[in-house]
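# here is a sequence with its predicted model. Questions after.
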Amino acid sequence: MTTHAFLETAKDVFRVESDAVANLASRIDQNFVDSVSAILESSGRCIICGMGKSGIIGKKMAATLASTGTPSFFMHPGEAYHGDLGMVTPDDVFVAISNSGETSEVVKLIPFLKDNGNYLVSLTGNPESTLAKASNSHLDISVEEEACPLQLAPTASTTATLAMGDALAVTLMKARDFKPENFARFHPGGSLGRRLLSTVNDEMVAERLPLVAPEASVLDLIESIGVGGLGIAIVQSSAGLGIVTDGDIRRAVQKYGDNLFQVTANDVMTPDPACIASGARIEDALYLMDKQRITSLLVTDKGQVIGVFKK
């Protein structure tokens, strides 16, 4: 194959798969509404099940649902048939994925699910299949063609399945009025979790703060900035707060020249620096810092500096 052929093949794949996803919109109907309603009304979990490539997509669906407000987990159909069905309660909604709708490992779970009273949602490419007909709701994920030139490897069909799963998850998110704060609770280790769940107290520098008096000399300021390692010195007095940055020192050198050592912190500081209250969210601190275009924020408690939050 030539370089041109490589590119054309890739473009064909994108075309086939994008068409597969676009065509889903014309096929969703009351079954989709019923599926969403069943999951919303359920007091149990949403259990996703699928074999092979469908199972891989199912794992992603379960992860997306679980992280966006719908308690979910993936169950392998083979393991289900050998004991894991014990985890399925009558209150659970069972979502079964099979492009053919005839996958034996999935189909043979139907009698148990019926007897257990589970609401069964199926995602198949064949509305006349055994699985589709046995379901309470059927979501049609059929595709006109696979991107695979042999029409054997699941490609467009798995993309369509993934998109249908995302449609369920997003619809459920909106129905539950799922907010960024809710998402952050399930992602405490991510950047969003840090911004929304952590407070400035969790990350501020509170030891060896570079505090100086208003009458401190330039040499005192330089020493405090160096020892503190924050690039600033904090001027604290009964009259209020001020801040001196290393940039302020450089500008003072240019401005005062030979008289530099007669200058005090009070002469070069920025009065009333940006502060944030102890216990504030990191999200609020970062918003304030972006708005004021600063990289350091004083954390205060009852008018006293207790820490410095750095971007």
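Sure, I can see it. Numbering: from 1, shown residues only.
# only C-alpha atoms for contact and neighbour calcs from this point on.
OK.
# which SSE is immediately downstream of the strand or helix carrying R250?
Taking DSSP states H and E as the definition, R250 sits inside helix 246-256. As assigned by DSSP H and E, the chain's next helix or strand after helix 246-256 is helix 265-268.
# and the helix or strand where I306 lies, which residues are buried?
In this structure, I306 sits in strand 304-310 according to DSSP H and E. Residues of strand 304-310 classed as buried: 305-310 (neighbour count, 16 or more other C-alpha atoms under 10 Å).
# show me where this structure has its strands.
In chain order, the chain shows strands spanning 46-50, 72-75, 93-97, 119-124, 137-140, 211-212, 232-237, 240-245, 270-271, 275-277, 296-301, 304-310, with DSSP state E as the criterion.
# can you list those strands in JSON lines and add distance to A184?
Shown next, in JSON lines, are these (distance: least, C-alpha to C-alpha, whole Å):
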{"stretch": "strand 46-50", "distance to A184": "21"}
{"stretch": "strand 72-75", "distance to A184": "17"}
{"stretch": "strand 93-97", "distance to A184": "25"}
{"stretch": "strand 119-124", "distance to A184": "29"}
{"stretch": "strand 137-140", "distance to A184": "30"}
{"stretch": "strand 211-212", "distance to A184": "35"}
{"stretch": "strand 232-237", "distance to A184": "32"}
{"stretch": "strand 240-245", "distance to A184": "33"}
{"stretch": "strand 270-271", "distance to A184": "36"}
{"stretch": "strand 275-277", "distance to A184": "22"}
{"stretch": "strand 296-301", "distance to A184": "23"}
{"stretch": "strand 304-310", "distance to A184": "21"}
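# quick one, which of the ones you listed gets closest to L192.
Closest to L192 of these is strand 304-310 (C-alpha to C-alpha; 17.2 Å).
# below is structure B, check it against A:
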Amino acid sequence: MPKGMEASNHTRVSEFIIQGLFDQPYLQGMFFGVLLCLYVMAIKGNSLIILAILFHPPLHTPMYFFIANLAMVDILCSSSVLPKMLQNLMQEKKTISFNDCIVQLFAFTLPMGTEVVLLTAMSFDRYVAVCHPLRYVTIMSKPVCIMLVTGVWAIGTINSLVHAFLMVQLDFCGPNLIQHFFCEIPPLLALSCSPTHLNEIMVFMADICLGMGGFLLPIISYGLIILSILKIKSSKGKRKAFSTCSAHLVVVTLYYSAIIYTYIRPTSSYSLKKDKLVTVLYTLVTPALNPLIYSLRNKEVKVAFMKLLPFTR
């Protein structure tokens, strides 16, 4: 029976049941503790990064301006999923209302799309810093950086609004079990009893434009960076040039490894259990690790952290 006919014979779903991440009820307490620790690490670490960049003048540079925005994106990404997930771990019945589900979908899709474009902008910044150091201040001026970041957030917001709006137009009148631990697009589309062709087209376009485009541009940037570094004669100069982009390269590798595995692949290879674990990687583990990656080998960030410690205790 066509989806449209099914919609007319059923009552519209008002809430969804969330399957959750783990199937072992006796381990829920342990999982709650681990996830809460990671969430606190992500929030505190990224908040500290933002405060350090905001109040430490030596960090008022384009690179750290982008890093501060990345920290905000990571906070939004973790906060869109983890609070509800932690609440459900402590409840026997794991439910979420239809409206809250759409809000969560929007809140999750926003940082995801924004981060893809932001990492591309950060790759361009590192390309200019290594390949055109004498023109760096001119090219990456304050107005240019503000314009880039504004465009990044605008693209992420528009992308998220489109997916949320199209999801609201669908009918959900049959099974209401979301086979995931939060409201994400693929599991929701699987529950719809109305045609989802337009939603699938927009997801595909987002994957191609944001996902593949955001993946290829950093690769091109780092290809040019590597060629530029190889031309440097002194080993000290090569190490210095590589150190300016090594942290960002690690972040890009971690993020895109998870994203490509989850989204940029055939639907037929979709594996619920594996995909849920990979989702934890980019919604919680990566946001918790990013502050460490950007601060461990950076003297200026460590100095800024030390100045902030008396105020954050």
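Looks like it came in fine. Being a predicted model, the structure only gives us computed values, none of them experimental.
# tell me how the two chains score on TM-score.
Scored against TM-score structural alignment, normalised by the length of the first structure, the superposed chains reach a TM-score of 0.22; 109 aligned residues with a C-alpha RMSD of 5.8 Å.
# follow-up on the earlier one: among the strands of the first structure, which comes closest to E203 of the first structure?
Judging these by C-alpha to C-alpha, what sits closest to E203 of the first structure is strand 304-310, at 6.7 Å.
# helices and strands around that closest one, which ones?
Here strand 304-310 of the first structure touches helix 200-203, strand 296-301, going by 3 or more C-alpha pairs under 8 Å, 6 or more residues apart in numbering; DSSP states H and E.
# about what we covered before: against which helices or strands is the helix holding R250 of the first structure packed?
Counting contacts by 3+ C-alpha pairs under 8 Å, 6+ apart, helix 246-256 of the first structure packs against helix 218-228, helix 265-268.
# could you tell me the angle between it and strand 232-237?
Going by axes from the mean of the first three to the mean of the last three C-alpha atoms, to 10 degrees, helix 246-256 of the first structure is angled at 80 degrees with respect to strand 232-237.
# give me the buried positions along helix 246-256 of the first structure.
Buried, per 16+ other C-alpha under 10 Å, within helix 246-256 of the first structure: 246, 249, 252.
# what is the nearest of those to V106 of the first structure?
Nearest to V106 of the first structure, judged by C-alpha to C-alpha, of the buried residues of helix 246-256 of the first structure is D246 at 67.1 Å.
# the closest one and I234 touch, don't they?
No. The criterion here is C-alpha atoms under 8 Å, and D246 of the first structure misses it with I234 at 11.7 Å.
# ok, back up a step: need the winner for burial among the helices and strands packed on strand 304-310 of the first structure.
Here the criterion is mean neighbour count by mean count of other C-alpha atoms under 10 Å, and of those the winner is strand 296-301, at a mean of 20.
# what packs against the longest helix along the first structure?
Scanning the first structure for the longest helix, with DSSP state H as the assignment, gives helix 3-24. Contacts defined by 3+ C-alpha pairs under 8 Å, 6+ apart place helix 3-24 of the first structure against helix 156-175.
# follow-up on the earlier one: tell me the angle the longest helix of the first structure makes with helix 156-175.
With the same axes, to 10 degrees defining the directions, helix 3-24 of the first structure sits at 50 degrees from helix 156-175.
# can you pull out the strands in the second structure?
Counting by DSSP E, one finds strands in the second structure at the ranges 15-18, 95-97, 177-178.
# nearest to M85 of the second structure, out of these?
Among these, the nearest to M85 of the second structure by C-alpha to C-alpha is strand 15-18 (9.2 Å).
# skip the chain neighbours and tell me the closest residue to V203 of the second structure.
The shortest distance from V203 of the second structure to any non-neighbouring residue, by C-alpha to C-alpha, 6 or more residues apart in numbering, is to H163 (7.7 Å).
# I figured that neighbour hits N199, correct?
Yes. Look at H163 of the second structure against N199 with C-alpha under 8 Å: they come within range, at 7.1 Å.
# mind listing the helices for the second structure?
Counting by DSSP H, the helices of the second structure are 3-8, 28-55, 62-89, 98-131, 136-139, 142-168, 185-191, 197-206, 213-230, 235-243, 246-262, 272-280, 286-295, 299-312.
# possible to save the ones you listed as TSV with mean neighbour count and distance to I178 of the second structure?
Formatted as TSV, those follow (neighbours: other C-alpha atoms under 10 Å; distance: least, C-alpha to C-alpha, whole Å):
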stretch	mean neighbour count	distance to I178 of the second structure
helix 3-8	15	18
helix 28-55	18	19
helix 62-89	20	13
helix 98-131	22	10
helix 136-139	14	47
helix 142-168	17	14
helix 185-191	18	6
helix 197-206	15	17
helix 213-230	17	29
helix 235-243	14	44
helix 246-262	17	17
helix 272-280	15	11
helix 286-295	21	24
helix 299-312	14	39
